[in-house]
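**Q** Here is the input, now give the coordinates:
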Amino acid sequence: MNKFKQIFHDLKLKIQNKEYENGTYLPSENELAKQYQTSRETIRKALNLLLEHGYIQKIRGKGSIVISPKQFNFPVSGLTSYQELVASQHLTSQTTVLSNNLIKTIDTIKKHSELTSPNGLRYIKRQRWLDGSPVIIDHDYFHPDIIPEIPNEVAEQSIYEYLENSLGLAISYATKTITVEAATQDDVTYLGHQDYVVVVRSDVYLEDTQLFQYTESRHTIDKFKFVDFARRRHN
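**A** Okay, here's the model as predicted:
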């Protein structure tokens, strides 16, 4: 991981843990450069990421002020794994792997994604629990030429950590759609009685723009709130 991204994640964690309180200023660029033993340019890159993600506001002549009064519940933009989200919000969670096998490309995927392979797709279905209640069913489909296998013990933890740190893949960006849909029988089976669920569909790409994953997360409508930080761009 790039140095500036490491610093960004460290500063973000300190803000989330209230080491830097909302309304206070971060140390100066010079102080941060000394603290992290790096250049001011690297610090500027890390601060720009904090700015883009809504954790700070730069005040001319004063520095970077923390503007994050609370942690995000479920960011609409950004590419955050479930385990990263759970860890950042200090939640108690369990994951049950329901399926992990190679399947032929199915029609439901074709309706929502261009992910396909002549060798089928690696399919993983997981049930997510928070505080003893099922809240999410995740359906993940991976290109088998890029990701031939994902062990169950990995699927129970963080697939993205495995892909990035063990396989050396550079996960870059995703396109997402969020809808509210009538619950299916499968939703009711694994989430309990639901009239409607929130469905988040994502195509996920590597740094070289290869589409390697399609994921469909189906959420109980009462447990998750989707929020985002928006910043107006000025030309």
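**Q** contacts, neighbours, all on C-alpha from now
**A** Noted.
**Q** Let's verify the residue nearest to the spatial centre of the chain: helix, strand, or coil?
**A** Taking CA atoms, centre = their mean, the centroid of the chain lies closest to residue 80, which sits 1.3 Å from it. Here residue 80 is recorded as coil under DSSP: H, G, I helix; E, B strand; the rest coil.
**Q** And for residue 138?
**A** Residue 138 ends up strand, using three-state DSSP.
**Q** Isn't it up against residue 214?
**A** No: look at residue 138 against residue 214 with CA atoms under 8 Å: they stay out of range, at 10.7 Å.
**Q** Out of these two, name the residue with the larger neighbour count.
**A** residue 214 (26 against 22; other CA atoms under 10 Å).
**Q** picking up where we left off before, list the contacts of the residue nearest to the centre of the chain.
**A** Going by CA atoms under 8 Å, 6 or more residues apart in numbering, residue 80 touches no other residue.
**Q** try residue 103
**A** By CA under 8 Å, 6+ apart, the neighbours of residue 103 are 120-123.
**Q** Also this sequence, please, to line up against the first:
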Amino acid sequence: MKENKYLTIYNDLLSKIRHGIFKANEKLPSENELVQQYKTSRETIRKALNLLSEHGYIQKMKGKGSIVLDVSKYDFPVSGLVSFKELAQKMKKPSKTIVCELELVKPDDDLKKHLNVTNKDEVWKVIRAREIEGEKIILDKDFFNKKFVPSLTREICEDSIYEYIENVLKLKISFAKKEIFVDKATDEDYKYLDLDGYEHIVVVKNFVYLDDASLFQYTESRHRLDKFRFVDFARRSHQ
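**A** Below you'll find the predicted structure:
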């Protein structure tokens, strides 16, 4: 019963943080005040606050209480391999995919290197702007080896290419290697995104493989600087 109580308090405080009742950089009520408010023990309040701290919503500071951290950014999983559709469903925010370009191309030197293809191969080039809450803040530049993805349509690209690959083509997407860095915004970024004055972009390069270790996709995902925090979970191993 006590465990349910601290989770109820955690979820209530989290809701108030997300809805701006407790704003970024402000202090939460003291432990004593929360004990009175929720009519529970100090231990239960501490468990709820510890959970908020572990998940990055507050910073507990000795002698100062709990400070609310800025949670206005969208969490982008660094180690996960998820489609934008899956990410949007998890965020529960109004979202939309705009297909800017869809064409079959002959690979240039960079694509040959990134996708391990030759002059004889053809590559699907898909450029999509991702809109969240009315702002275009991600530009996804996807390249698929036609050998593995024989056809693509605008409708598939507006919905989910991964769903099409897994459910229709029956291919198993297995793992990806990633590179993350900050780049200067390009003319293409300015053309397709709402950059809101930002001159730099966070770039995530993905090299995506099927379960037989075939490299079938190269992606360059370009994110507006202020809208994302890239999250991962790490546990130190003990010998």
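**Q** all helices of the first structure, in order?
**A** All helices of the first structure, identified by DSSP state H, fall at 3-16, 29-36, 40-52, 82-88, 107-112, 152-155, 159-161, 185-191.
**Q** after superposition, how close is the last one to the second structure?
**A** If you overlay the two and look at helix 185-191 of the first structure, the average distance to its match in the second structure is 1.0 Å (mean CA distance after the TM-score superposition for the first structure).
**Q** list the buried ones in that helix?
**A** Buried positions in helix 185-191 of the first structure, judged by neighbour count with 16 or more other CA atoms under 10 Å: 187, 190-191.
**Q** on contacts alone, who are the packing partners of it?
**A** Using 3 or more CA pairs under 8 Å, 6 or more residues apart in numbering; DSSP states H and E as the contact test, the elements touching helix 185-191 of the first structure are strand 133-142.
**Q** residue range for the strand it packs on in the second structure?
**A** Counting by TM-score structural alignment, strand 133-142 of the first structure pairs with residues 135-144 of the second structure.
**Q** contacts for that stretch?
**A** Counting by CA under 8 Å, 6+ apart, 123-131, 189, 192-195, 216-224, 227 sit against stretch 135-144 of the second structure.
**Q** now stretch 167-187 of the second structure
**A** Here stretch 167-187 of the second structure has contacts from 81, 149, 165-166, 199-211, 213, using CA under 8 Å, 6+ apart.
**Q** again, only this time at 7 Å
**A** When contacts are defined by CA atoms under 7 Å, 6 or more residues apart in numbering, stretch 167-187 of the second structure is touched by residues 165-166, 199-211.
**Q** ditto for stretch 214-229 of the first structure
**A** 53-54, 72-77, 113, 115, 135-142, 191, 196-204.
**Q** circling back: what would the buried residues of helix 185-191 of the first structure look like in TSV with distance to residue 42 of the first structure?
**A** Output for those, formatted as TSV (distance: CA to CA, whole Å):
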residue	distance to residue 42 of the first structure
187	46
190	46
191	45
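**Q** and which of the residues you listed is nearest to residue 12 of the first structure?
**A** residue 191 (32.3 Å; CA to CA).
**Q** Map that closest one across to the second structure for me.
**A** Match for residue 191 of the first structure (TM-score structural alignment): residue 193.
**Q** Next, count neighbours for the nearest residue in space to its match that is not next to it in sequence.
**A** Once flanking residues are discounted, residue 193 of the second structure sits nearest to residue 136: 5.0 Å by CA to CA, 6 or more residues apart in numbering. Residue 136 of the second structure has 21 neighbours, counted by other CA under 10 Å.
**Q** same question, residue 212 of the first structure
**A** 20.
**Q** And residue 43 of the first structure, by the same measure?
**A** With other CA under 10 Å as criterion, residue 43 of the first structure counts 25.
**Q** same question, residue 143 of the first structure
**A** Residue 143 of the first structure: 23 neighbours (other CA under 10 Å).
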